[in-house]
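**Q** I would like the atomic coordinates for the input below:
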Amino acid sequence: MTALAFELSRTVHHDGHGGVADDLDTVDGVAAWIAQAAPLVAEVLGQPFTSADLDPEQPFASADLDPEQPFASADLDPEQARSAGITPERPFASADVDPERVRPGLLELRRAIRSLFAHAVQQPTRADVPNLLAPAAAIAHLNKTADHLGTQHLAWPPTGDPHLLWSGRLKSPNTLLLATTAHTAITFLTSPDRDRLRACPAARCVKYFVQTDPRQTWCTPTCANRGRVQRHYHRTHSPTP
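**A** I've put the predicted structure just below:
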């Protein structure tokens, strides 16, 4: 369930021409990422979630994350909740989505996640060096964002098995997406897998990855091949003594 945080972190990547590309640079790019992330959000929530669940009338900003004013389901007017399709079983109904509304929150959250990845490996990528948050600031942002996911409650339908259901402080479906992503980052950073986190050393790569084998050095075979080519070049072109 930690894949969501990594998918957001990897929206910054090598552009194939020696530079860095950002998949969230455009509204279309944000929409594509949301569609890709939807199954991962559903995995964390234990319920269906699609990009259509994001409400364009409820934009997200970091200023919305006020821990002194938590959101509770009791704050909802029952008639408004029914008209919006909000129920304990289905907290958010489908609505038209404007990815531009959630883009600022995604960018801020990605910066916090990549800053903490860099802190964990003590080796920021070249894409992160000018954008790093101090660890304390990144932690605070991650915690405040995740806090709006609420808490996990027991749900046990009459004809099904018991399962966990998130219930709590969400202000908007936009916040749901961001809070879920932040939660997966916290889950990863507090897990034993954090010790296997690495920054890919390929000259052009800016990705973080989790080692699957102690001998793994690169994030992908492509980067491994690029690294071997680079080492061969330096061996064959270095001046002889």
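**Q** please make it C-alpha for all contacts and neighbour counts, starting now.
**A** Fine.
**Q** was I right about Thr145 contacting Ala182?
**A** Yes: taking C-alpha atoms under 8 Å as the definition, Thr145 is a contact partner of Ala182 at 6.2 Å.
**Q** which one of these two is surrounded by more residues?
**A** Ala182 (29 against 26; other C-alpha atoms under 10 Å).
**Q** surely Leu178 meets Thr145?
**A** Yes: between Leu178 and Thr145 a contact is recorded at 6.7 Å, counting by C-alpha under 8 Å.
**Q** buried residues in the longest helix along the chain, which are they?
**A** Longest helix in the chain by number of residues, with DSSP state H as the criterion: helix 99-121. Of the residues in helix 99-121, 99-120 count as buried by neighbour count, 16 or more other C-alpha atoms under 10 Å.
**Q** buried ones in the helix or strand that that helix is followed by, by neighbour count?
**A** Counting by DSSP states H and E, the next helix or strand C-terminal to helix 99-121 is helix 135-147. Buried residues in helix 135-147, counted by 16+ other C-alpha under 10 Å: Pro135, Ala138, Ile139, His141, Leu142, Asn143, Lys144, Thr145, Ala146, Asp147.
**Q** and this one, please, so the two structures can be compared:
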Amino acid sequence: MIIPKAEGSGAPALGEPLAVEFGNTYFAVRGTRGGIHDALVTPESLAAWLTEHADAFPAGVADAALAGLRPADVPRFAALRDAIRSLSRALVDGETPDDAAIAVVNEAAAAAPRVPRLAVRGDGGLVAYDVADPHPLAALSALAAAAIDMFGGEDRALLRSCGGPGCVLFYVKNHPRRGWCSAGCGNRARVARYHERHKG
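**A** Alright, predicted model coming up:
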């Protein structure tokens, strides 16, 4: 098992659908150093992200993935994340999605057949969950399935790109007045507009 770093993945957790949250593991950081960061560069950062979002996966899948995660798994997760971002960008911009990105999502979805399992919980009760061997592929497959549900369902029409200055995140517009991924980005956008109006 790869142990997540104490500081976590660093990726924002905005409460978006699982596929959008996963796509947002590529994000902008504000501050003295700023810039774009990738939360999927090490097994530890991937493990941290899986730990942070374990409740969004089918029961037991994230834990099973953590138990079998290897450094060689990181590029597969990163490729799926990049494909999700490509599809998100195409949908937001009203463009035709890239066939290669679609192929990556479909391949990841088929990477692990789901096998039902029964296990004893910590409190002695039983829990049913789907898992596959090798375990990390079950999480990869679940992420791809979440992307297929997102892009193939009605919520795809609500997918937006954040309008905050320098932000590269996506979100689902679940309120008519929502225009940013977070309140912080909304505040930065208002401040930037204010300064633009009052220049010179």
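**Q** tm score of chain vs chain?
**A** Aligned and superposed, the two chains score 0.76 in TM-score terms (TM-score structural alignment, normalised by the length of structure 2); 175 aligned residues with a C-alpha RMSD of 2.9 Å.
**Q** for Val41 of structure 2, which residues are in contact?
**A** By C-alpha atoms under 8 Å, 6 or more residues apart in numbering, the contact set of Val41 of structure 2 is Val74, Ala78.
**Q** tell me how many other residues surround Pro192 of structure 1.
**A** Count around Pro192 of structure 1 with other C-alpha under 10 Å applied: 10.
**Q** secondary structure class for the residue nearest to the spatial centre of structure 2?
**A** Taking C-alpha atoms, centre = their mean, the centroid of structure 2 lies closest to Phe22, which sits 0.7 Å from it. Look at Phe22 of structure 2: counting by DSSP: H, G, I helix; E, B strand; the rest coil, its state is helix.
**Q** that one: what's its closest spatial neighbour, skipping adjacent residues?
**A** Arg81 (6.3 Å; C-alpha to C-alpha, 6 or more residues apart in numbering).
**Q** aligned partner of that neighbour in structure 1?
**A** In structure 1, the residue matched to Arg81 of structure 2 (TM-score structural alignment) is Arg110.
**Q** any idea how far that match is from Arg194 of structure 1?
**A** 17 Å (C-alpha to C-alpha, to the nearest Å).
**Q** now do Pro78 of structure 1
**A** 43 Å.
**Q** tell me which of these two has more neighbours.
**A** The neighbour comparison of Pro78 of structure 1 against Arg194 (other C-alpha under 10 Å) goes to Arg194, with 17 against 13.
**Q** translate the more buried one into the numbering of structure 2.
**A** Aligned partner of Arg194 of structure 1 by TM-score structural alignment: Arg156.
**Q** excluding its backbone neighbours, what's nearest that match?
**A** Nearest one to Arg156 of structure 2, counting by C-alpha to C-alpha, 6+ apart, is Met150 at 5.9 Å.
**Q** what of Gln123 of structure 1?
**A** Ala199 (6.7 Å).
**Q** give me the angle between the host helix or strand of Met150 of structure 2 and helix 99-109.
**A** For Met150 of structure 2, the host element (DSSP H and E) is helix 135-152. Helix 135-152 of structure 2 runs at 130 degrees relative to helix 99-109, counting by axes from the mean of the first three to the mean of the last three C-alpha atoms, to 10 degrees.
**Q** list the buried residues for helix 135-152 of structure 2?
**A** Within helix 135-152 of structure 2, the residues that count as buried by 16+ other C-alpha under 10 Å are 135-148, 150-151.
**Q** can you list contacts of it?
**A** So helix 135-152 of structure 2 is contacted by 17-20, 22, 57-58, 61-62, 64-69, 73, 76-77, 80, 84, 87, 105-106, 108-114, 131-132, 156 (C-alpha under 8 Å, 6+ apart).
**Q** same question, stretch 204-219 of structure 1
**A** Taking C-alpha under 8 Å, 6+ apart as the rule, stretch 204-219 of structure 1 contacts 6, 9-10, 12-14, 18-20, 117, 125-127, 193-194, 196-202, 223-224.
**Q** which of those residues are buried?
**A** With neighbours counted by 16+ other C-alpha under 10 Å, these contain buried members at 6, 9-10, 12-14, 117, 125, 127, 194, 197-202, 223-224.
**Q** hang on, the match of Arg81 of structure 2 packs against Val12?
**A** No: contact criterion C-alpha under 8 Å: Arg110 of structure 1 and Val12 do not qualify, at 9.2 Å.
**Q** in structure 1, what residue corresponds to His195 of structure 2?
**A** That one, His195 of structure 2, aligns with Tyr233 by TM-score structural alignment.
**Q** roughly how far does the closest residue to Ala19 of structure 2 other than its chain neighbours sit from Tyr194 of structure 2?
**A** Spatial nearest neighbour of Ala19 of structure 2, chain neighbours left out: Ala147 (4.9 Å); criterion: C-alpha to C-alpha, 6+ apart. Distance of Ala147 of structure 2 to Tyr194 of structure 2, computed by C-alpha to C-alpha: 37 Å.
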